[in-house]
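J.: My questions concern the predicted model and sequence given below.
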Amino acid sequence: MLVHICCAVDSHYFLQKLREDYPDERLIGFFYDPNIHPYSEYRLRLLEVERSCRQLGIELIEGPYDAKAWFDAVRGLENEPEKGRRCAVCFDRRFEVSAAKAAELGEKSFTSTLLTSPKKSLPQLRTEGERLGEKYGITFCAPDYRKASGTQEQNRLAKEAKLYRQDYCGCLYGLTIQRSEQKKFADELQVPISGQIQPESIEERLALYKQRLDLEEEGHDYHIVKERFLNWRLEWGLLRVGKVPVPAHILPYSTLKRAFTRGRIDGKIGPLAWLNRDEVKFTTLNEYNRLTGRNYPSVTALIFDPPPFSEEVTFRKSLLPSPYDLSTLLVVETLPKQKIELSMKAHCFEDVRERMILIN
């Protein structure tokens, strides 16, 4: 039996139930989910499915990440709600490819872990699965593992296995709508041009769960705990000196009351200078290199290849020792002598991140 897999939280429970109810079947996992965006989130969910299948002794096949075809399929349905027409098209496409893969492998049946997801419509999934089963001459198995406290058991097993739990279904449109309803900034879609790993970004989570695999291979025990913290994302920023754009590196936790300010350098003490309004502060690249032990040849080089986020926070604290200071702090080649114009949009917001604690 080919089992289409959407995520490890669903599959870890679903595969064990299938093994109990179909003891004579050879189960093959099929991870086909081009709906998952961004790609780093796709890699993270695949990483967890690989770990789960390895623990359960299930063969796993990764399907193609044909995201463009998925976007083409749902064009015009971007604003549909959860369980709406976009979801139906999404299920249809993944089921179609799964059924075709099952037939290609010579399997007589196929199913999907989507059946156990509490956010999916079971009748909708069954109808489409049965239609495609008839088309490809195979059986669609649609057990209801949600009943009899199945969802609670699924959550218990996921917690026991320390599985990564995503907090959105997967696609770009569902995520955008969900964050809008929650009145939350969709930071999952923000990736800096530098490639720097941001706090509680999908890239940070991916690194953490890869580290978890290394710890398990080495026989170490650990806990993954959550912590509440103040997060930050920069959407965009532009510094003009005398109407001319100049390179400027914006340090983490820089905020501006409005999206625009202007003024002149009003004073300087040591490595820190400040504008005559809106709490904007400056330091030079030479001071940055001196205090961080780096050797950047230019601000542009710093912009596109900054040090780790934590190191930049440490540098910020060396100039602005208060942990509550959210003033804008910029690194420039030389302190401007002409009139300055700064346009910037940044977000500071409460967030929750995961942290690894090694036990032995």
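T.: Nice, I can see it. The structure displayed is predicted, hence computed values, not measured ones.
J.: When you work out contacts or count neighbours from here on, use the C-alpha atoms and nothing else.
T.: Noted.
J.: could you check the distance from the residue nearest the centre of the chain over to H37?
T.: Of all residues in the chain, the one closest to the mean position by C-alpha atoms, centre = their mean is I202, 2.9 Å from it. Relative to H37, I202 is positioned 10 Å away (C-alpha to C-alpha, to the nearest Å).
J.: try this one next to it:
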Amino acid sequence: MPEPGRNNHGAAPAGSGSLLVHACCAPCSTVALERLRVQWRLGFFFYGPNIHPAAEYRQRLEEMRRFCNAEGVQLLEGEYRPADWGRAILPWRHLPEGSRRCQECFRLRLRRTAEEARRRNFDAFGVTLTVSRHKNSRLVIETGRQVEAESGVPFVDVDLKKQAGFERSLQLSRQWGFYRQQYCGCSLSRSEGLARRRRRAGA
């Protein structure tokens, strides 16, 4: 029998009780809700100190509020302190997307989610980040397990990208009419994305 919370597939993991899921945005949260609410009493935690600029943060938060209000799902809102993100990734800010820089950003957000889960008496915590085709699910899950080990709060490590999870998020986002961002959220990713688009335009 698999260990509760351990599941590298796209289906809902074995489990029961309450689960606090870190939400990066509404589009990724659609698939998380669809798959995880089958087994868990779900709540979302919107915490994004990495998101830049502030207008982008507000837009993503408003979409999360709209989604959770319509679905009747609890939404907890974390503090918005970009300086916390800046300190967390400072030694690795020169590295490219997908590197240790991103892992430390994951760690910051997952630690805060585990802390909130404990404070609010959730049984476990999880994350929507594995939905995105632009995120390394292995790295996200590895970081979540590390946070579980240090916090003592169980981490539900389902890979939501599997079983066409990303494609399903596109479909659901279109149905909702959600805003879909063009970069992960941080200023570094935004600059790198703009540079790539300029290179393609000049090719």
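T.: Great, that's in hand. Source: prediction; values computed, not measured.
J.: After superposition, what is the TM-score?
T.: After superposition, the two chains reach a TM-score of 0.85 (TM-score structural alignment, normalised by the length of structure 2), with 181 aligned residues with a C-alpha RMSD of 1.3 Å.
J.: wait, isn't the residue nearest to the centre of structure 1 in contact with S40?
T.: Yes - under the criterion of C-alpha atoms under 8 Å, I202 of structure 1 lies in contact with S40, with a separation of 6.3 Å.
J.: Just tell me what S173 of structure 2 corresponds to in structure 1.
T.: In structure 1, the position corresponding to S173 of structure 2 is occupied by A158, as judged by TM-score structural alignment.
J.: SS state for that match?
T.: helix (DSSP: H, G, I helix; E, B strand; the rest coil).
J.: what does N50 of structure 2 give?
T.: Secondary structure of N50 of structure 2, reduced to three states by three-state DSSP: coil.
J.: Pull the number of nearby residues for the closest residue to it other than its chain neighbours.
T.: Using C-alpha to C-alpha, 6 or more residues apart in numbering and skipping residues adjacent in sequence, the residue nearest N50 of structure 2 is C186, 4.9 Å away. Residue neighbour count, defined by other C-alpha atoms under 10 Å, stands at 20 for C186 of structure 2.
J.: For the corresponding residue of structure 1 for C186 of structure 2, give me its contacts.
T.: Aligned counterpart of C186 of structure 2 in structure 1: C171 (TM-score structural alignment). For C171 of structure 1, the set of contacting residues under the criterion of C-alpha atoms under 8 Å, 6 or more residues apart in numbering consists of 35-38.
J.: Go again with 10 Å.
T.: With contacts defined as C-alpha atoms under 10 Å, 6 or more residues apart in numbering, the neighbours of C171 of structure 1 are 33-38, 70-71, 87, 90.
J.: again with G202 of structure 2
T.: With the criterion set at C-alpha under 10 Å, 6+ apart, G202 of structure 2 makes contact with R196.
J.: Could I get the full set of strands for structure 2?
T.: 18-23, 41-46, 74-77, 124-127 (DSSP state E).
J.: In structure 1, what stretch matches the longest helix along structure 2?
T.: With DSSP state H applied, the helix covering the greatest number of residues in structure 2 is identified as helix 100-119. The counterpart of helix 100-119 of structure 2 in structure 1, counting by TM-score structural alignment, spans residues 85-104.
J.: How many residues are close by R199 of structure 2?
T.: Applying other C-alpha under 10 Å, I find that R199 of structure 2 has 10 neighbouring residues.
J.: And for I61 of structure 1?
T.: For I61 of structure 1, the neighbour count with other C-alpha under 10 Å is 16.
J.: Quick one: map it onto structure 2.
T.: Counting by TM-score structural alignment, the partner of I61 of structure 1 is L76.
J.: Skipping adjacent residues, who's closest to that match in space?
T.: Distances taken as C-alpha to C-alpha, 6+ apart put F45 closest to L76 of structure 2, at 4.7 Å, once the chain neighbours are dropped.
J.: can you tell me how far the equivalent of the one you found over in structure 1 sits from E62 of structure 1?
T.: Using TM-score structural alignment, the partner of F45 of structure 2 in structure 1 is F30. From F30 of structure 1 across to E62 of structure 1, the span is 6 Å (C-alpha to C-alpha).
J.: which residues do the two both contact?
T.: If you check F30 of structure 1 and E62 against C-alpha under 10 Å, 6+ apart, the residues they both contact are I5.
J.: So between those two, which is more surrounded?
T.: It is F30, of F30 of structure 1 and E62, that has more neighbours when counted by other C-alpha under 10 Å, with 24 against 13.
J.: Quick check: the more buried one touching A102?
T.: Yes - when contacts are counted by C-alpha atoms under 10 Å, F30 of structure 1 is listed as touching A102 (9.2 Å).
J.: what do those two both touch?
T.: A shared contact of F30 of structure 1 and A102, defined by C-alpha under 10 Å, 6+ apart, is any residue touching both; here these are 2-4, 110-111.
J.: Show me which pair in these is furthest apart.
T.: Distance extremes for the shared contacts of F30 and A102 of structure 1: the farthest pair is H4 and F110 at 7.5 Å, using C-alpha to C-alpha.
J.: between these two, what contacts are shared?
T.: Applying C-alpha under 10 Å, 6+ apart, one finds that H4 of structure 1 and F110 are jointly contacted by 28-30, 95, 98-99, 101-102.
J.: which residues are contacting stretch 126-139 of structure 1?
T.: With C-alpha under 10 Å, 6+ apart as the test, stretch 126-139 of structure 1 has contacts from 1, 88-89, 91-93, 95-104, 106-112, 115, 123, 140-143.
J.: What are the buried residues along it?
T.: Taking 16 or more other C-alpha atoms under 10 Å as the neighbour-count basis, stretch 126-139 of structure 1 is seen to contain the buried residues 126, 128-133, 136, 138-139.
J.: In helices only, show me those.
T.: Among the buried residues of stretch 126-139 of structure 1, the members found in helices (DSSP H) are 126, 128-133, 136.
J.: Next, format those as JSON lines and append distance to Q55 of structure 1.
T.: As requested, those are arranged in JSON lines below (distance: C-alpha to C-alpha, whole Å):
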{"residue": "R126", "distance to Q55 of structure 1": "28"}
{"residue": "E128", "distance to Q55 of structure 1": "31"}
{"residue": "G129", "distance to Q55 of structure 1": "28"}
{"residue": "E130", "distance to Q55 of structure 1": "30"}
{"residue": "R131", "distance to Q55 of structure 1": "33"}
{"residue": "L132", "distance to Q55 of structure 1": "31"}
{"residue": "G133", "distance to Q55 of structure 1": "29"}
{"residue": "Y136", "distance to Q55 of structure 1": "31"}
